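**Student:** quick check, what structure comes out for this input:
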Amino acid sequence: MRALLQRVRRADVTVDGEVIGKIGQGLLVFLGVMDGDTESEMEYLAQKVAGIRIFCDENDKMNRGITDIDGDFLVVSQFTLGADCSHGKRPSFIKAARPEVAVPLYEQFCERLRAITGRDVQTGEFGADMDVSLVNDGPVTIWMDTDEMRKGKA
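**Tutor:** Below is the predicted model:
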């Protein structure tokens, strides 16, 4: 499972001209579910995302988490995070999980973020053609995945 986090001042996601998810200050999370991902990997990643401290404190140090800044989450499914670009010029997405696996894990991830943090979690629409707008704060962009967990290093 892979997550690309962006610390944002605001973000929204639009489908067919209608805003379906919108946050102010918080984290925009692009989530890619990979073939073979499990609930334990979803839990691991949700805990990591919920606890990350990438918001600045009074000394301008990244020392605050989402609950400290009264922020929210916007989680957008993104199968393209599973792209394999190692051969040729056209990415392969064969490593991305099929919807019957990805949708439940995506939904569980969002629910776990809500449960862990008590914060609002806005979402995109799984499988839809979405327009995502954001104002990246910093910019701060963080990559997370469950590879270390799979290798037993977490």
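**Student:** only C-alpha atoms for contact and neighbour calcs from this point on.
**Tutor:** Fine.
**Student:** residues near the nearest residue to residue 140 once chain neighbours are set aside, how many?
**Tutor:** Closest residue to residue 140 apart from its sequence neighbours, by CA to CA, 6 or more residues apart in numbering: residue 7 at 5.4 Å. By other CA atoms under 10 Å, 24 other residues sit near residue 7.
**Student:** swap in residue 8?
**Tutor:** A count of neighbours around residue 8, defined by other CA under 10 Å, yields 25.
**Student:** that one against residue 134, yeah?
**Tutor:** Yes. With contact defined as CA atoms under 8 Å, residue 8 counts as touching residue 134 (6.6 Å).
**Student:** centroid-nearest residue for the chain?
**Tutor:** Using CA atoms, centre = their mean, the residue of the chain that lies closest to the mean C-alpha position is residue 29, 2.5 Å off.
**Student:** where does that one sit: helix, strand or coil?
**Tutor:** At residue 29 the chain is in strand, as set by DSSP: H, G, I helix; E, B strand; the rest coil.
**Student:** and this one, so I can compare the two:
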Amino acid sequence: MRALVQRVAEAEVTVAGASVGRIGPGLLVLVCAMQGDDEGQADRLAARVARLRIFRDEADKMNRSVLDTGGGALVVSQFTLAADTRTGNRPGFSAAAAPETGEALYLRFAAALRDLGVPVQTGVFGADMRVALVNDGPVTIWLDSAVRG
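**Tutor:** From the prediction side, this is the model:
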């Protein structure tokens, strides 16, 4: 699985003009299941995200996790993280998991974050979403659960 994690002051996702998820300080997590991914990878990636120390401590160092700060997570499915741009001008997405698998692993990832104690809001899998955020820092981190060739 792949995740693009952004430390945010706030973030919101809307579908057809209606808010479906909103957080204050915390993490916006764009997540994509890849072919071959399984529930174990979703759980491990959620644990990495929950413990990722990218929030400031008293000494202004990035030394605290979303668990330490009590922040929330807005988890949004983003199959385009599977983009292959090695050739041509049009990205290919064949490395993304099939939609049924992708949705199941996306939901598993969000549930695993909740189980770890992170308040979680989500987007709507497969929907045309609008995501608004105020990136704090800015801090943006790319995570991948597997090394791919």
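**Student:** what residues are up against the residue nearest to residue 140 of structure 1?
**Tutor:** By CA atoms under 8 Å, 6 or more residues apart in numbering, the residues touching residue 7 of structure 1 are 25-28, 54-55, 136-141.
**Student:** what segments of structure 2 are strands?
**Tutor:** With strands called from DSSP state E, structure 2 shows them at 2-15, 18-23, 26-32, 55-56, 62-64, 72-77, 120-122, 129-144.
**Student:** give me the mean distance between the longest helix seen in structure 2 and structure 1.
**Tutor:** Assignment by DSSP state H gives helix 99-115 as the longest helix of structure 2. Comparison of helix 99-115 of structure 2 with structure 1 after fitting gives an average deviation of 0.6 Å (mean CA distance after the TM-score superposition for structure 1).
**Student:** could you say what helices and strands that helix packs with?
**Tutor:** Counting by 3 or more CA pairs under 8 Å, 6 or more residues apart in numbering; DSSP states H and E, the packing neighbours recorded for helix 99-115 of structure 2 are strand 26-32, helix 39-51, strand 120-122.
**Student:** dump those to TSV, plus distance to residue 2 of structure 2.
**Tutor:** TSV is the format used below for those (distance: least, CA to CA, whole Å):
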stretch	distance to residue 2 of structure 2
strand 26-32	5
helix 39-51	8
strand 120-122	16
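**Student:** closest to residue 113 of structure 2 out of these?
**Tutor:** Counting by CA to CA, residue 113 of structure 2 lies closest to helix 39-51 out of those; the figure is 5.3 Å.
**Student:** what helices and strands are in contact with the closest one?
**Tutor:** Partner elements for helix 39-51 of structure 2 (3+ CA pairs under 8 Å, 6+ apart): helix 66-69, helix 99-115.
**Student:** winner for burial among those?
**Tutor:** helix 99-115 (a mean of 19; mean count of other CA atoms under 10 Å).
**Student:** so what touches that one?
**Tutor:** Contacts for helix 99-115 of structure 2 (CA under 8 Å, 6+ apart): 31-34, 38-39, 42-43, 45-47, 50, 75, 77, 96, 119-120, 122, 125.
**Student:** repeat for stretch 49-60 of structure 2
**Tutor:** Outside stretch 49-60 of structure 2, the residues that touch it by CA under 8 Å, 6+ apart are 5, 7, 61-67, 69, 113, 116, 118, 139.
**Student:** show me what counts as buried in that stretch.
**Tutor:** 49-50, 52-55 (16 or more other CA atoms under 10 Å).
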